[in-house]
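Peer 1: one predicted model, sequence on top.
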Amino acid sequence: LALLHQEEAYGGEIVDRLAAFPGLAISAGTAYPLLSRLKRSGLIASVWRESPVGPPRKYYRLTADGEESFADLARAWNGMKNDMDQLLGTDVAP
């Protein structure tokens, strides 16, 4: 949801962006079922667009419910992060 909160993207682009974060990297075989589940739950929508190279691509974007869900998750994450920072001390190196 965080990637689609920033801007819409097609599946391969989402996989490529997540690859920049080793702890979050997923395969296309994992990404597409997740995107399908998010779409069925109403958190994302999709539209087909022509590609400058190759076949058309399905672009995904957050719906209003998806934006709300992302905001809720971000608040929860920030609360947990703040609690962990206090528990571990902000100067603790990994």
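Peer 2: Looks like it arrived, so ask away.
Peer 1: C-alpha only now, for contacts and for neighbours.
Peer 2: OK.
Peer 1: could I get the full set of strands for the chain?
Peer 2: Assigned by DSSP state E, the chain shows strands spanning 9-10, 44-49, 57-62.
Peer 1: residue contacts, residue 26?
Peer 2: Contact analysis of residue 26 by Cα atoms under 8 Å, 6 or more residues apart in numbering lists 15, 18-19.
Peer 1: show me the one of the strands of the chain that comes nearest residue 30.
Peer 2: Residue 30 sits nearest to strand 9-10 of all the strands of the chain, at 14.3 Å, using Cα to Cα.
Peer 1: ok, second structure coming up, stack it against the first:
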Amino acid sequence: MKADAVRGHLDGLLLAVLEPGPLHGYAIITAVQDRSAGALQLRTGTIYPALNRLERLGLLRSTWESLGERRRRCYELTDAGRRALAEERTAWRAFTTAIGSVLDAGPAPRPAT
């Protein structure tokens, strides 16, 4: 799948994979990949700026976890993030319905002669 396919939908993807609970960055990348059956492969250079932006907007909060001597940042949805995810889903359904009605339409009617 083209990398451009994610453009404009990254926020919704990140919010959706965080809906069940907190995840660290690599787990977010893996969750998107798993949920898309490998079709979507996000890079760390793509998701971390997006996660930071979503946190600045108040849609996510993060905490630091220690795993042995390693520290990793875990992200989770805020209430505002849950509302934003619901809005993203509504917008996505409207978008796919509109695009589907064009792409899946039968032949255009011929003008009357």
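Peer 2: Looks like it arrived, so ask away. Every value quoted in this text rests on a predicted model; they were computed, and no experiment measured them.
Peer 1: can you give me the TM-score here?
Peer 2: Here the TM-score for the pair of chains, by TM-score structural alignment, normalised by the length of the first structure, is 0.78; 89 aligned residues with a Cα RMSD of 2.1 Å.
Peer 1: picking that back up, pick the most buried one from the strands of the first structure.
Peer 2: Mean neighbours per residue, mean count of other Cα atoms under 10 Å, is largest over the strands of the first structure for strand 57-62, with a mean of 20.
Peer 1: translate residue 57 of the second structure into the numbering of the first structure.
Peer 2: Aligned by TM-score structural alignment, residue 57 of the second structure pairs with residue 41 of the first structure.
Peer 1: meant to ask about residue 74 of the second structure
Peer 2: Correspondence of residue 74 of the second structure to the first structure, assessed by TM-score structural alignment: residue 59.
Peer 1: I figured that match hits residue 11, correct?
Peer 2: Yes: look at residue 59 of the first structure against residue 11 with Cα atoms under 8 Å: they come within range, at 7.2 Å.
Peer 1: quick one: the helices in the first structure?
Peer 2: Along the first structure, counting by DSSP state H, helices occupy 2-6, 11-19, 28-40, 64-88.
Peer 1: can you tell which of these is closest to residue 53 of the first structure?
Peer 2: helix 11-19 (13.6 Å).
Peer 1: from the contact counts, what lies against the closest one?
Peer 2: Applying 3 or more Cα pairs under 8 Å, 6 or more residues apart in numbering; DSSP states H and E, one finds that helix 11-19 of the first structure makes contact with helix 28-40, strand 57-62.
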